[in-house]
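J.: Please find the sequence and the predicted model below.
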Amino acid sequence: VLVTAGPTYEAIDPVRGITNLSSGKMGFAIARAAREAGATVTLIAGPVHLPTPRGVRRVDVKSALNMFAVAVEYAPVAGIFIATAAVADWRPAHAADQKIKKDGSGEVPKLDFVENPDILATLAQSPRGQSRALYCVGFAAESQDPLANAQAKRVRKGVPLLVGNIGPATFGQDDNALLLVDAVGTTELARDSKLSLARKLIAEISINITARGQKQ
């Protein structure tokens, strides 16, 4: 099982950057739950300060490009990919070599942005992702209407399972509520600790993969 967790950090200059409020707690809980279920787990962690779950291989990264490179490296030996990380959609085209300072002119520095690679879509649309040899699970942390956004994102990313939640209300918290969206319908997981929800999610993924295998 391959899991991404936490935020990414996109440097503007040596002392400033763009990041988000993701704590990584949900992803770390999922990594722990998968390990408890007997899986070999690799956790790709953005810049967070959380203890590594026992028995889990952890790879620390900083930027979206770092996370993308490591995910692509480990994906060929994974059977399940769970993308919980809140990855920056954009990054500054060029990070300044020195701290950007005010010059007294009142002019705001101009920043040009470029789009980061889409880790989930890349792996889901790979040959192994499309054949479901790599079962890809996405997360959608939304500020409103998680059901509609999760349904749309599942189709857009091409994944069999998309997990939705209200991001701003759960970042940094120890509990959450999840909405599981697949091709058949939706399943609500009521508010609970993130570890308890992680265990339920891993069980649901296992059921889905087993059912798919029986149909083949």
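T.: Looks like it came in fine.
J.: For the rest of this, base every contact and every neighbour count on C-alpha atoms.
T.: Will do.
J.: Output the longest helix belonging to the protein.
T.: In terms of residue count, the longest helix belonging to the chain (DSSP state H) is helix 194-215.
J.: Quick one: list the elements packing against it.
T.: Helices and strands touching helix 194-215, as assessed by 3 or more Cα pairs under 8 Å, 6 or more residues apart in numbering; DSSP states H and E, comprise helix 25-36, strand 175-182.
J.: The ones you listed: which one's closest to residue 165?
T.: strand 175-182 (5.3 Å; Cα to Cα).
J.: what about residue 195, how many neighbours?
T.: 21 (other Cα atoms under 10 Å).
J.: got the residue ranges for the helices in this structure?
T.: Counting by DSSP H, the helices of the chain are 25-36, 64-74, 119-124, 127-131, 146-157, 167-170, 194-215.
J.: got those as TSV, with distance to residue 188 columns?
T.: Formatted as TSV, these follow (distance: least, Cα to Cα, whole Å):
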stretch	distance to residue 188
helix 25-36	16
helix 64-74	28
helix 119-124	22
helix 127-131	25
helix 146-157	10
helix 167-170	16
helix 194-215	11
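J.: okay, now the one to match up with it:
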Amino acid sequence: MVRDNPGCISLGQGVVSYGPPADDVARLPGLMADLQLNKYQAVSGLPALTDALTKKLEAVNRVDIANGYRIMVTAGSNMAFLNAVLAVADPGDEFILPLPYYFNQEMAVKMCDAVPVAVPSLEDYQLDIEAIEAAISPKTRAIVTVSPNNPTGVVYRPEDLARINHLCKRYGLYHFSDEAYEYFTYEGAKHYSAASAGSACEHTLSFFSFSKNYGMASWRVGYVVYPEHLH
């Protein structure tokens, strides 16, 4: 079908139609020739990059890294998610995934011998907070939210994300907030970062991707903002 209809846009995978910013591409030769950058670097990422991300998070997401957070750059957001599951979970621990969920996150949970627990959402695909709370068990380790959502595109309401934060604080859980599509909002919807809440730093991990925002899918660059006590 795609071959017969030039200009078709595939909805089968989250691949954007644009490439990286031209300024970034133009800087690549100089960066690649920098001998210092070709040596082993800090595990958390190049200082210049983490500094830039700190400024972006403060300006765009209202997340103050100095308020109990750390940043780690990873080989894509999926790697960040998998690393986070490994960091907080033991075999048999449960992760609550509101339906419909991003399939890769279910895979990551299972790869770590943890258990995905699917919870229905409301008819408009917003979070069903009561259903999520009812699914919490002694084995629950985290609640996962994806906003803007993959696959529905729905943007979760700030008050609902705040309620997830409160549940996590009350029950001693982590809130895994996937924000890979943070710039993909329409019809007046506004993205809200759960980690921007004042008390969220104790339990909220936020996942971001360069693939969607900047057209850098093959570069494999993402990052996670995580509580300082997990460092």
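T.: Nice, I can see it. All values derive from a computational prediction rather than experimental measurement.
J.: What is the resulting TM-score of the chain superposition?
T.: Aligned and superposed, the two chains score 0.39 in TM-score terms (TM-score structural alignment, normalised by the length of structure 1); 140 aligned residues with a Cα RMSD of 5.4 Å.
J.: Comparing the helices and strands packed on helix 194-215 of structure 1, which comes out most buried?
T.: Comparing these by mean neighbour count (mean count of other Cα atoms under 10 Å), helix 25-36 ranks first with a mean of 24.
J.: Tell me what angle it forms with strand 175-182.
T.: If you take axes from the mean of the first three to the mean of the last three Cα atoms, to 10 degrees, helix 25-36 of structure 1 sits at 70 degrees to strand 175-182.
J.: could you check the angle helix 194-215 makes with helix 25-36 of structure 1?
T.: Going by the same axes, to 10 degrees, helix 25-36 of structure 1 is angled at 60 degrees with respect to helix 194-215.
J.: Give the buried residues for the longest helix of structure 1.
T.: Neighbour counts over helix 194-215 of structure 1 (16 or more other Cα atoms under 10 Å) mark 194-199, 201-202, 205 as buried.
J.: now the helices and strands packed on helix 194-215 of structure 1 as JSON lines including distance to residue 138 of structure 1?
T.: Listed next are those as JSON lines, based on distance: least, Cα to Cα, whole Å:
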{"stretch": "helix 25-36", "distance to residue 138 of structure 1": "11"}
{"stretch": "strand 175-182", "distance to residue 138 of structure 1": "10"}
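J.: Tell me which of those sits nearest to residue 74 of structure 1.
T.: helix 25-36 (14.8 Å).
J.: Quick one: list the elements packing against that closest one.
T.: Helices and strands touching helix 25-36 of structure 1, as assessed by 3+ Cα pairs under 8 Å, 6+ apart, comprise strand 2-5, strand 42-45, helix 194-215.
J.: returning to what we had before: and of the helices and strands packed on helix 194-215 of structure 1, who's closest to residue 11 of structure 1?
T.: helix 25-36 (23.1 Å).
J.: which residues sit in contact with residue 206 of structure 1?
T.: Residues near residue 206 of structure 1 by Cα atoms under 8 Å, 6 or more residues apart in numbering: none.
J.: And the top helix by length along structure 2, what does it pack against?
T.: Longest helix in structure 2, counting residues (DSSP H): helix 158-171. The elements that helix 158-171 of structure 2 packs onto, with contact taken as 3+ Cα pairs under 8 Å, 6+ apart, are helix 129-135, strand 140-146, strand 174-178.
J.: same thing but 10 Å
T.: helix 129-135, strand 140-146, strand 174-178, strand 204-209 (3 or more Cα pairs under 10 Å, 6 or more residues apart in numbering; DSSP states H and E).
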